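In: Prediction below, plus the sequence it came from.
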Amino acid sequence: MALWQLYALSVALVSSFVASSSSSFYHTAVAPPQDLQISDPGLLGSLDIEWKPPPNVQAFNECTVKYKFEYRNTGDRDWKVIFTRKLKFRVGFDLSRTAEVKVQTLLEGRCTNDVEVQSDWIYATFQVPLQGKLESEVQNFHCIYHDWEYLKCTWQPSLLAPRGVRYGLYYWYEGLDHAAQCDDYIQDHGINIGCMLQNLSQAEYKDLSICVNGSVAATLLRPLYVTLRLHNLAKPSPPKQLVVSMSASEQLHVAWSPPGGETPPQCLEYEVQLAEDQGEAKATWASVSTQMETALTITRANQSRISCVRVRARTNIFCADQGFWSEWTQECFSVSRKEDKQLFILIPVILSLSSSFIICMLIGQCKKRSPAGKPLHASVGC
């Protein structure tokens, strides 16, 4: 047999094998899951999603059956994705918008020649009945997690809120059996406009679901639903014990202590600001940032006078996606150059010597003018 004939035969055999494998792959199919359902257990946005396996799952005992579960709120750009072998999940949604979920079956193993086979998607949505007009929802809802110790949330009554409205804040996070109500409200003229929540350490790095609703006779008010992450709302107190000194080589040394409270020291970053006066020019601020360190040595590039040094703190990127800066330390330290300090010491000495010389000269003049033999009184002539 000629060489080209052997080559043609081998190509035909390989093509036949590939076609046979492809045929077995394309003939392996899997059905989507069944009975996708969404239920609300009353946890302010955490919904239960469950489904049943596809009807023909028993036929694939040589393969692994998994599910690709995706969810989002209507209006979100991206889906959140979970790969699982479970048949039930509890995930958080914004109940002011429609919840959307979808699931498909994934099949892979010997029965598919180790190629992943995907079923069609099945879909479901959920929407709580929203009462009242959108304008009846509370306004300017805002929360800060102070010193990782307590959460302070505030809001303003809606534009459509009638007199006598009563607002309530409810919250839930994983670990609570049921939604709880705020027991420490902030009031303005008898109306609840805020809430203080203590002992939330178990809720850190979890979804904290909050609902603020209002009630008043004969009027429907729309509730506000939000989901928070405490570590992204943290605001520490200002750093403490700020100490500023200047070395002989014109290096500025700034040191401080971490703020109080329960803020983890390893979760803090700092910003140091210097106000520099350059002659008659207006003071300008220069900033220096540092991660976790509580001391800085700054080499001054000019001979300007440092009129103020201050420090503030914030949760760093290792512990949060974002956070609030603390207030600045209140002290302002005026740090002068070495020659300025020498001048500050010399000027009073020179003034003192000059004053003494002038007084002596005046006393001498008075003595010359005084008649002979008469005493000189301090009250006369001087």
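Out: Sure thing, it's come through. Residues are numbered from 1 along each chain as shown.
In: Please make it C-alpha for all contacts and neighbour counts, starting now.
Out: Noted.
In: tell me, which helix in the protein spans the most residues?
Out: Looking across the chain with DSSP state H, the single longest helix is helix 338-369.
In: three-state assignment of the most centrally placed residue in the chain?
Out: Most central in the chain under C-alpha atoms, centre = their mean is Asn232, positioned 2.4 Å from the mean C-alpha point. Under the three-state scheme (DSSP: H, G, I helix; E, B strand; the rest coil), Asn232 adopts helix.
In: next, the one to line up against it:
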Amino acid sequence: MNCTWQRGRGAPGDTQYFLYWQNSRYDNTTECELYIKDENGRNIGCRFQNVKIHTEKAYFMVNGSSKDSLIQFYDEYIQLYKIEKLMPPSNIAVHCEEIKNDCIIQWQRPQINHSNKDKCFRYEISIKYKVRRIFSPTFNINRYGGVNSHTFQRPNTRKKYYLKMRAAGSACLVSPAWGEWSAPVEFGKSKSMPSDTLHPE
């Protein structure tokens, strides 16, 4: 997790900033251990490692110091799950029937420490194929909580298809914003491929 800030408009040039935070009311307030610095050595952000997300709000405070004047601090309570950017679904696999148009897409939910229920996630699947080096219009498919598979009917069994997925929260304490797209996965046939194969990139 990264947290960044900007120098105040009227802050003196020698102003240095320090971040303190408390992940929950049961934790001690601690200072940032790994600051992000600008070209002048001024702290402009903090990198957090191995952050556990709790149900209650985390507390952040950025304090400044200068030899010339007092610097107004800034503080805020933030529910971390609301600003979390989800990783893509994992273990994406596609199996296509040799004769029929059906392809079964399967995946596993993103791994996060504060929710282990499939019903907490929704998914977007993007599928397209290439014709003479030009991609087709995209097939966009939405799947909702508790579902970890989808049957896709190929318009053409002779084409090679390209699939990618992303996840968002649909319930529970999971961010409702769409997360990162997965790496493309190829499936289906092409002229150079005599049988169905799966090629994660």
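Out: Arrived safely. Remember, it's a predicted structure, so these values are computed and weren't measured experimentally.
In: residue furthest from the geometric center of structure 2?
Out: The outermost residue of structure 2, judged by C-alpha distance from the chain's mean C-alpha position using C-alpha atoms, centre = their mean, is Asp68 at 41.9 Å.
In: The closest residue to Cys32 of structure 2 other than its chain neighbours sits in which helix or strand?
Out: Distance criterion C-alpha to C-alpha, 6 or more residues apart in numbering; nearest residue to Cys32 of structure 2, sequence neighbours excluded, is Leu19 at 5.6 Å. When elements are defined using DSSP states H and E, Leu19 of structure 2 is found to belong to strand 16-22.
In: Quick one: list the elements packing against that strand.
Out: The contact analysis (3 or more C-alpha pairs under 8 Å, 6 or more residues apart in numbering; DSSP states H and E) places strand 16-22 of structure 2 against strand 30-31, strand 43-47, strand 58-65.
In: Ile99 of structure 2: which element?
Out: Secondary structure from DSSP H and E places Ile99 of structure 2 outside every helix and strand.
In: Is there a neighbour count for it? I'd like the number.
Out: 7 (other C-alpha atoms under 10 Å).
In: same check, this time on the one 5 residues further on
Out: Using other C-alpha under 10 Å, Ile104 of structure 2 has 14 other residues around it.
In: From what I see, it and Phe187 are in contact.
Out: No - in this structure Ile104 of structure 2 lies outside contact range of Phe187 using C-alpha atoms under 8 Å: 10.7 Å.
In: shared neighbours of these two, which are they?
Out: When contacts are counted by C-alpha atoms under 8 Å, 6 or more residues apart in numbering, Ile104 of structure 2 and Phe187 have Val94, Cys96 as shared neighbours.
In: Which residue of structure 1 sits opposite the residue farthest from the centre of structure 2 in the alignment?
Out: Asp68 of structure 2 maps onto Ala218 in structure 1 when the alignment is built from TM-score structural alignment.
In: ok, now how distant is its match from Arg163 of structure 1?
Out: Separation of Ala218 of structure 1 from Arg163 of structure 1 (C-alpha to C-alpha, to the nearest Å) stands at 12 Å.
In: shared neighbours of the two, anything?
Out: Here Ala218 of structure 1 and Arg163 have no joint contacts, going by C-alpha under 8 Å, 6+ apart.
In: What sits closest to Trp328 of structure 1 if chain neighbours are left out?
Out: Spatial nearest neighbour of Trp328 of structure 1, chain neighbours left out: Arg312 (4.8 Å); criterion: C-alpha to C-alpha, 6+ apart.
In: Which secondary structure state does that neighbour sit in?
Out: Taking three-state DSSP as the rule, one finds Arg312 of structure 1 in the strand state.
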